[in-house]
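>>> Below is the structure, and that's it, no one-letter string:
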């Protein structure tokens, strides 16, 4: 197929969107900027702002790839994911230069087998990722009639890569001990970052893009840290934290306001110094790049000669702290679904990469994450979260109510999640599925005081029907409060 025929084919491609002019303009450019051209929010900690098509050597492949990237953008894929697609196609393009391939019709099973052999220097995981991206590219091209390529060759070659526990990259005890010894040699902002990572198992994106006002205190006096889970559609997440961590966050807030003023929106910032930046820190008004944070950690490790038990210099990444939190929880016997909730994984499958590192008896659990509290319904009767008569996942929803933002002013809902939307809007206190615990006592007391004032006003005005309803609510509140107060002795 010649260039003229290819031009005719690509000119007939349409993504059936209202962005025709944008598409036409983008097709003329080899560099697309995430914010300006694609209207996407970029992760500040990654530092990459554009996608470049110039390294795709074949014009016929480059043109179709541009449509493919737009198609995936409109499907809601993240900027980072689009970049991974481009990397895979660029790698495939470099290989095709060594083959007698002049159009998609020339990509045969033999060519794909040669491509697999050409990837021998890459890890098994990277090979499967690259092949998976190419396969999806081919499938979408076929379904949209951009080209036709058989994908039969891929069958059986893309099985899930199982984690090899002896290669899982968590921080062993001997390295962790050296972190304790040499932590003071890190610059203060970096110390605080490491302490939060070690305690909470945050993702690097969550830590580096954490908002300045992330720290919240509940009416009970307990502290929570609020942050955005950038991996899953910018979801808002919450974790309970101990007072010591709250003090560390307050120290960092003071540092930011002192050095960057009121306008900087993040808890952590970049460092003006790159060389020896692990010990000298001058605040810079931008988000620190994840790559740079890892560089600081490894400058520190080299300076302090932090080694594993074999004497080999340890190479840090931010994600190791997350894996280490999971490893410790697993080894303490914390239930797997609690670890899944704590690390905010969407599926138990992700725990295969964390939970099987160390042998565990699963005989105990971290008290702070799963403290048994008295839970009552709207009649004041205690409801056991392990009661088989209650829905099987009530315990998980109780945990989620403690570790994620509440949708209710107090208490939590124990309705089975598969039921239809709640028919009791704004009527929780009359619902058999409503649950409360000791943390809700302050709010319940406020409700009771407000209720008593309404009662006095209704009596003064002679509102008989309203007075009866208020008295019923008052009796419920008193019953619930007494029941919960008895739990505290």
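Everything's here; your move. Everything numeric here is computed off the predicted structure, so don't read it as measured data.
>>> C-alpha from now on. contacts and neighbour counts both.
Will do.
>>> check contacts around residue 128.
157-158, 161 (Cα atoms under 8 Å, 6 or more residues apart in numbering).
>>> check which helix or strand covers it.
Residue 128 belongs to helix 124-143 when assigned by DSSP states H and E.
>>> sorry, back to before: going by neighbour count, which of the contacts of residue 128 comes out on top?
Counting neighbours by other Cα atoms under 10 Å, the top entry in the contacts of residue 128 is residue 158, with 14 neighbours.
>>> In three-state terms, label it for me.
Of the three states, residue 158 takes coil according to DSSP: H, G, I helix; E, B strand; the rest coil.
>>> How much space separates the residue lying closest to it once chain neighbours are set aside from residue 160?
Excluding the flanking residues, the one nearest residue 158 by Cα to Cα, 6 or more residues apart in numbering is residue 128, at 5.9 Å. Applying Cα to Cα, to the nearest Å, the value for residue 128 to residue 160 is 9 Å.
>>> okay, now the one to match up with it:
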């Protein structure tokens, strides 16, 4: 029944099939006319004639107005919502044909109403944003979402079936909606995720949650993005973890299959804590294809046992082969290379490469030839009769390797003040490096039972595996673990780290205390290289420089060297150093002693004498003095025994009597003179007096009309003295300014 139940001035309350609706009361629309309009509107909704022509809807809207149009429509709720849903689908299709992108949380219902009431014959101008002021807009927004899902899911399905990315769809409708659409088709989504994960394993690429997320939704997407469907994230994480477990075992087992002579790219893996480390060998980098088979046979034997992902010897072999082929285009196989080609290679490398890198390259090539000349060579190619790299010997090879420097006190003091900017774990690792001198891998793989109580009261020992000497320890029947004493403070911090990592250790059944996991990432081992990068960023940020004024470049090995230097300077014996460092002999320790001795000699340098006496000593003046002689020189300077006019003399007593005293120019032009800033006023007075003296001499020659006076001994002596004074003044001023 449709009737008026109440009139209030210019409006009337209508009862439309049990629903109360307030409509404006106008004379042009008496009750019978208005009733007929309402019935026509409801009839249009029930018969769905709007699908062919929406004129009826538009005419009803012009009569009732926006809010009443919705209210009357909701009196037959199911039919009105069906009408809205129809136009929501029309809007979704039209929107998909354009290039717009959805960025809002909800799809606005105003666009659908604008589409519903768009008619050339009946023009409507209305702000549809406020059309639902008296109705719940949630249902309408949901219908919009359903319409978009109904349109885009059929678009997504063929992409999923072909294993393609959904990034283009995500750009149009957003990551959140794609995650919802996927969970509306869970069976297809599960198969899609497994297909993507399997493709990583098939091409031997390590999988991760970030890679999976970015492939599906595009590189701009973030892992665990806000608003994502929880079931989507859960399923994605589950599939990634399952595939990770498969890769951990399969990649190691398939290393042998990967090392095929018919493949030009080998992707090899080794176990590294919870994950894997990758080594890629690209034989396409060898420019001459005929060499590739021999190198493949050699590397197949080299990697037949344990694969080391850090092994980069193959790269130096590739470089050497390419260079030799460039110099001699007739070479096709390794058997064609002779010692002349190798010598040419060495001469060319010395122009552009450090000697240590040349030795590394030649060592790798020498190892390759030993295999090619042996009976184990199964390349079926011409076999070399000799090893041309054996004829080259590098004398004093150790001197060419760059020695790891120890950290100066100045750098340590400034860096210690800035370490608070690092997190607690990074500070703990740095303290372990500094206090124990352990290597990076030894710290990264510390185990849960690494702390032991020593036999002395209150003392604690740290137990670790010295991986660098592990093989030698086993050969010599020494236990795998080495132990060093640590402070109680460090032991307490390590205990906290052991407790903090307990849950992760149980979950992954691993003993390592520096196992960690960040949100959105899988569990990983300590990355020492990343820690070094963060410390160097601090050094650059605060411009921490060494004594020469250059920015310090930190490496973990420097802590080990610094500990050794401090122990030697505090009187540590050779055996104490051997024990602390875990060495098996004294040879390396003796090298450290020699380095510290030379470092002490270098400390008494020109800067030292300048700071102590405000004197300028050149490197040439100090070069001939040993460490003991420099100490004696320092004592003589302190006692004033070597004082001369305006400075000190550095002449050695064993050189005999001073030869400059009998000359007209004494110390001013002597290479042994050592002067400084405090003598500058006197040297300036001498320079001014000498300049005046030269002017007087020249005027005297001009008065007696002598033109060739420049050849006179008197003039030359005075000019030489003037040049000596000027040189000393300029040198002092330059050093004082710097």
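Okay, I see it. For clarity, every value in this text was computed on a predicted model and none was experimentally measured.
>>> that older thread, how about the residue nearest to residue 158 of the first structure, what's its partner in the second structure?
Residue pairing (TM-score structural alignment): residue 128 of the first structure is matched to residue 359 of the second structure.
>>> roughly how far apart are that match and residue 470 of the second structure?
Applying Cα to Cα to residue 359 of the second structure and residue 470 of the second structure gives a distance of 25 Å.
>>> Check residue 372 of the second structure too.
For residue 372 of the second structure relative to residue 470 of the second structure (Cα to Cα), the value is 30 Å.
>>> neighbour count winner among those two?
Per other Cα under 10 Å, whichever of residue 372 of the second structure and residue 470 has more neighbours is residue 372, with 26 against 16.
>>> mind listing what the aligned partner of that one in the first structure touches?
Taking TM-score structural alignment, residue 372 of the second structure has residue 141 as its aligned residue in the first structure. Contact analysis of residue 141 of the first structure by Cα under 8 Å, 6+ apart lists 68, 147-148.
>>> Report the secondary structure state of the residue most central in space within the second structure.
In the second structure, the centroid-proximal residue (Cα atoms, centre = their mean) is residue 530; its distance is 6.5 Å. Following three-state DSSP, residue 530 of the second structure is assigned to helix.
>>> can you tell me how far the equivalent of it over in the first structure sits from residue 323 of the first structure?
The pairwise alignment with the first structure assigns residue 530 of the second structure to residue 292, based on TM-score structural alignment. Note on residue 292 of the first structure: its distance to residue 323 of the first structure, by Cα to Cα, is 20 Å.
>>> Kindly report the same for residue 94 of the first structure.
The gap separating residue 94 of the first structure from residue 323 of the first structure is 35 Å, by Cα to Cα.
>>> Now do the helices in the stretch 151-300 of the first structure.
Ranges of helices within the stretch 151-300 of the first structure are 173-182, 188-200, 204-208, 243-260, 290-304, based on DSSP state H, counting those that start in this stretch.
>>> so the third one aligns onto which residues of the second structure?
Following TM-score structural alignment, the partner segment of helix 204-208 of the first structure in the second structure covers residues 440-444.
>>> for that stretch, which positions count as buried?
Of all the residues in stretch 440-444 of the second structure, those buried under the rule 16 or more other Cα atoms under 10 Å are 440, 442-444.
>>> Check stretch 160-167 of the first structure too.
Per 16+ other Cα under 10 Å, stretch 160-167 of the first structure contains no buried residues.
>>> Please apply the same query to stretch 686-693 of the second structure.
686-687, 690-691.
>>> now do stretch 349-361 of the first structure
351, 353-357, 360.
>>> What's the match for residue 77 of the second structure in the first structure?
In the first structure, no residue is equivalent to residue 77 of the second structure according to TM-score structural alignment.
>>> Contact partners for residue 77 of the second structure?
By Cα under 8 Å, 6+ apart, no residues touch residue 77 of the second structure.
>>> So which residues make contact with stretch 86-102 of the first structure?
With Cα under 8 Å, 6+ apart as the test, stretch 86-102 of the first structure has contacts from 1, 51, 53, 55-58, 61, 65, 106-107, 111, 115, 118, 130-131, 133-134.
>>> and if you look at stretch 457-468 of the first structure?
Contact partners of stretch 457-468 of the first structure, identified using Cα under 8 Å, 6+ apart, comprise residue 455.
>>> Kindly report the same for stretch 444-455 of the first structure.
The contact list for stretch 444-455 of the first structure, computed with Cα under 8 Å, 6+ apart, reads 467, 470-471, 473-474, 477-478, 481.
>>> Where in the second structure does that stretch align, residue-wise?
Going by TM-score structural alignment, stretch 444-455 of the first structure sits over no part of the second structure.
>>> ok, now stretch 325-343 of the first structure?
Counting by TM-score structural alignment, stretch 325-343 of the first structure lines up with residues 563-581 of the second structure.
>>> Identify the residue of the first structure aligned to residue 543 of the second structure.
Aligned by TM-score structural alignment, residue 543 of the second structure pairs with residue 305 of the first structure.
>>> Near the spatially closest residue to its match that is not a sequence neighbour, how many other residues are there?
Closest residue to residue 305 of the first structure apart from its sequence neighbours, by Cα to Cα, 6+ apart: residue 313 at 6.5 Å. Counted with other Cα under 10 Å, residues neighbouring residue 313 of the first structure total 16.
>>> What ranges does the second structure have for its strands?
For the second structure, the strands defined by DSSP state E occupy 2-8, 11-16, 19-24, 265-272, 275-282, 451-453, 460-464, 482-486, 643-644, 647-649, 673-674.
>>> between those, which gets nearest to residue 421 of the second structure?
The closest of those to residue 421 of the second structure is strand 482-486. By Cα to Cα, the value is 24.4 Å.
>>> what does that closest one correspond to over in the first structure?
Here strand 482-486 of the second structure aligns to the first structure at residues 237-241, judged by TM-score structural alignment.
>>> Buried ones in that stretch, by neighbour count?
With burial defined by 16+ other Cα under 10 Å, the residues of stretch 237-241 of the first structure counted as buried are 238-241.
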